[in-house]
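Chemist: how does the following fold in three dimensions:
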Amino acid sequence: MTPELQDEGLIRDALRIVEEARRRGVVLRLMGALAIRVHTPEFSELYRRLSRLGGGGSQFTDVDMVTYRSQREAAHRVFTSLGYRPDRLVMAYFGESRFLYHHPQGLYQIDLFFERLRFSHDLDLGPGPGEGRLELDYPTLTPADLLLEKLQIHEIDEKDIKDLVVLLRGHRLSEGEEGDSISVGRVASVLSGDWGFWYDAKANLGKVLEFSRRYREEGLLGEEDLEDVTSKVEEILRYVDETPKTREWLRRARVGTRKRWWREVEELIR
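Modeler: The predicted structure is shown next:
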């Protein structure tokens, strides 16, 4: 089976799970790199050119999903009914923040997170069905939340930068939540209330610019691609800079980098 067919099979499986959850009244959404691929189908060729994981193999190796904590048991029943095997050890240690399931034939694993994502920084998608952000898009998180999910990474990998390049290239910017657009209002609202998140997000957007220029030099991006991504990064940075900051943000800014501003992720989820 070719890498492209493996990736398409993974996408089909993921969409089948989300649809089965919807049929049962469970709010379940894709997040992470696979969600970006699903939300930007017209740029699947760009993903291929960038070779997300290198080596010309499959671009995606596992699946990340999110549901509301109040529906985690119902979501669990969805996975087990489809033959996915729960990882009891992971669930015993991290069950308050994460469930883990293995494909029936061991082909891949699925991480199931709950609405308050606690990685390098917090991203709150709650509080629950009918009141949270998961229902704003289907079958993935909104483009703005997919962007924030990547920008919160303190030690960002190149594969995540490639995800950001594709996400930005594939979506226009808007102030509010408008269909297939990245809401800069949502991004600014989150970053203007959390100095540490803002600091890492700004650094990561700078890396997107740096790597995009390199990809252009290597022929992986066209001139139009580079100009589009660059203009969007600059617009996001401008909008965030012009958004008033909370008192908590201002207090934390005075401390700056003298105190650690991110959470060590490995000890929580790996």
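Chemist: going forward, measure contacts between C-alpha atoms and count neighbours the same way
Modeler: Will do.
Chemist: assign Asp64 to helix, strand or coil.
Modeler: strand (DSSP: H, G, I helix; E, B strand; the rest coil).
Chemist: any idea how many residues pack against it?
Modeler: Asp64 has 18 neighbours, counted by other CA atoms under 10 Å.
Chemist: in contact with it, which residues are there?
Modeler: Residues near Asp64 by CA atoms under 8 Å, 6 or more residues apart in numbering: Leu30, Met31, Gly32, Leu34, Ile110, Asp111, Leu112, Phe113.
Chemist: for Tyr199, see how far away Arg24 is.
Modeler: As defined by CA to CA, to the nearest Å, Arg24 lies at a distance of 40 Å from Tyr199.
Chemist: compare with the first, here's sequence two:
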Amino acid sequence: MTRPGDFEAGLPASAEAGSANGPGPTLADGVAEAQRLVTALQQEGLTLRLLGGLAVRLRCPSARHRSLARSYADLDFVAPKKQARPLRVALEANGYVADRRFNALHGERRLLFYDQVHQRQIDIFLSVFEMCHKLVLEPRLQLHPLTLSPADLLLTKLQIVELNAKDIQDLLALLLDFPPQETAANPGEQLDMRIVTQVCAHDWGWYTTVTDNLRRVAQEADQLLQAEEAARVRRHIEEMLRLLDQAPKSSAWKLRSLVGRRLQWYELPEEVHR
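Modeler: So this is what the prediction gives:
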């Protein structure tokens, strides 16, 4: 599985020359374009939810922090797999060009499109977000009208074994702005730890990657944040680790834990360049 954002700018030879409906009104600003696209597809009865760095930027005031602010090249979404066919049509009608080869090879789980005007890639995961681990998202796509829930945004980042600088910035923004809630009344707006613990308590690999990354982010906080901000992040991480440790584990989790780190527990996404 290729990592989102690994593709270099420019239209690949395998992309279609244009859409049957002509170019749509794509916007230069990424957040505005994401909002426009989600709304346009919603009017057609289609579900699209933003994830990745732009979703963090939209949900987190701390993403504007001087040490956490960063650039956002592409748009990443998730949509129900059953809507893949009408989704392709709707995206072309909204000004996007399909990568025919990629979609033919991977269209059961992921689609790529391009905004030629703004040299931007749009990456759509179908029901499941998969990099180093598999995260089933479709049952929770209705928790928020535009993005994934805070818990799922965190999980899409915490599942990455080889975190880069942008991943750490996004994780710090989320952990600054969303204190963990053992039981959230509104999981679309709060960090509902039931979502996180349910994923990690059934899969030792998930648990191991998530807890490793939480500890790493706690260490990075001092390098990027002021003392009070770093302390807040560490408090949130300590609470998350406590809840993850106390959650009852499945039989499969316990069996896999006996093998431990002697056997690799994750996949590494391939880096594919056009």
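Chemist: roughly how far does the corresponding residue of the second structure for Gln105 of the first structure sit from Met131 of the second structure?
Modeler: Superposed on the second structure with TM-score structural alignment, Gln105 of the first structure falls opposite Val117. Val117 of the second structure sits at a distance of 29 Å from Met131 of the second structure (criterion: CA to CA).
Chemist: same thing with Asn213 of the second structure?
Modeler: From Asn213 of the second structure to Met131 of the second structure the distance is 15 Å (CA to CA).
Chemist: more crowded one of Val117 and Met131 of the second structure?
Modeler: Just comparing Val117 of the second structure and Met131: by other CA under 10 Å the higher neighbour count belongs to Met131, 21 against 13.
Chemist: can you find the partner of that one in the first structure?
Modeler: Matched to the first structure by TM-score structural alignment, Met131 of the second structure sits across from Phe119.
Chemist: ok, that match touching Glu267?
Modeler: No - if you go by CA atoms under 8 Å, Phe119 of the first structure and Glu267 don't touch, sitting 10.1 Å apart.
Chemist: who has more neighbours, Arg24 and Tyr199 of the first structure?
Modeler: Under the criterion of other CA under 10 Å, the comparison of Arg24 of the first structure against Tyr199 puts Tyr199 first, with 19 against 13.
Chemist: counterpart of the more buried one over in the second structure?
Modeler: With TM-score structural alignment defining the correspondence, Tyr199 of the first structure maps onto Thr208 in the second structure.
Chemist: host element of that match?
Modeler: helix 204-224 (DSSP states H and E).
Chemist: in that helix, what's buried?
Modeler: 204-211, 213-214, 217-218, 220-222, 224 (16 or more other CA atoms under 10 Å).
Chemist: go on, stretch 253-270 of the first structure?
Modeler: Buried-residue list, stretch 253-270 of the first structure, by 16+ other CA under 10 Å: Trp261, Trp262, Arg263.
Chemist: show me the residues you listed that map onto strands.
Modeler: Residues of these located in strands (DSSP state E): none.
Chemist: ok, Gln116 of the second structure touching Asp99?
Modeler: No - applying CA under 8 Å, one finds Gln116 of the second structure not in contact with Asp99, separated by 11.7 Å.
Chemist: pick out whichever of those two has more residues nearby.
Modeler: Asp99 (20 against 17).
Chemist: what lines up with the more buried one in the first structure?
Modeler: Matched to the first structure by TM-score structural alignment, Asp99 of the second structure sits across from Asp87.
Chemist: what sits against its match?
Modeler: Asp87 of the first structure is in contact with Phe99, Leu100, Tyr101, His102, counting by CA under 8 Å, 6+ apart.
Chemist: give me the three-state assignment for the first one.
Modeler: Phe99 of the first structure falls in the strand class when you classify it by three-state DSSP.
Chemist: would you mind measuring from it to Glu73 of the first structure?
Modeler: Distance from Phe99 of the first structure to Glu73 of the first structure, by CA to CA: 10 Å.
Chemist: neighbour count: the two, which is higher?
Modeler: Phe99 (25 against 11).
Chemist: ok, the more buried one - contacts?
Modeler: Neighbour list for Phe99 of the first structure: Pro86, Asp87, Val90, Met91, Asp111, Leu112, Phe113 [criterion: CA under 8 Å, 6+ apart].
Chemist: looking at the residues you listed, which is nearest Pro3 of the first structure?
Modeler: Nearest to Pro3 of the first structure, judged by CA to CA, of these is Asp111 at 21.6 Å.
Chemist: quickly note the distance from Val128 of the second structure to Arg140 of the second structure.
Modeler: When Val128 of the second structure is compared with Arg140 of the second structure (using CA to CA), they lie 11 Å apart.
Chemist: neighbour-wise, which of these two wins?
Modeler: Neighbours were counted for Val128 of the second structure and for Arg140 using other CA under 10 Å; Val128 has more, 18 against 15.
Chemist: could you find the closest non-adjacent residue to that one?
Modeler: Of all residues not flanking Val128 of the second structure in the chain, Val136 sits nearest, at 4.4 Å (CA to CA, 6 or more residues apart in numbering).
Chemist: got the contact list for the one you found?
Modeler: Contacts of Val136 of the second structure (CA under 8 Å, 6+ apart): Ser127, Val128, Phe129.
Chemist: take those and keep only those in strands.
Modeler: Val128, Phe129.
Chemist: all strands for the stretch 1-150 of the second structure, in order.
Modeler: Remark: strands assigned in the stretch 1-150 of the second structure by DSSP state E, counting those that start in this stretch are 49-51, 75-79, 97-98, 110-115, 120-126, 128-130, 134-136.
Chemist: and those as CSV, adding distance to Asp192 of the second structure?
Modeler: Formatted as CSV, the strands of the stretch 1-150 of the second structure follow (distance: least, CA to CA, whole Å):
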stretch, distance to Asp192 of the second structure
strand 49-51, 17
strand 75-79, 20
strand 97-98, 36
strand 110-115, 27
strand 120-126, 22
strand 128-130, 19
strand 134-136, 16
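Chemist: of all these, which one comes closest to Gln35 of the second structure?
Modeler: It's strand 49-51; of these, that one is closest to Gln35 of the second structure (CA to CA) at 8.7 Å.
Chemist: where in the first structure does that closest one fall?
Modeler: Aligning strand 49-51 of the second structure against the first structure (TM-score structural alignment) gives residues 29-31.
Chemist: trace Arg186 of the first structure over to the second structure, please.
Modeler: So Arg186 of the first structure corresponds to Ile195, using TM-score structural alignment.
Chemist: check the gap between the aligned residue in the second structure for Thr67 of the first structure and Val199 of the second structure for me.
Modeler: Taking TM-score structural alignment, Thr67 of the first structure has Ala79 as its aligned residue in the second structure. Distance of Ala79 of the second structure to Val199 of the second structure, computed by CA to CA: 20 Å.
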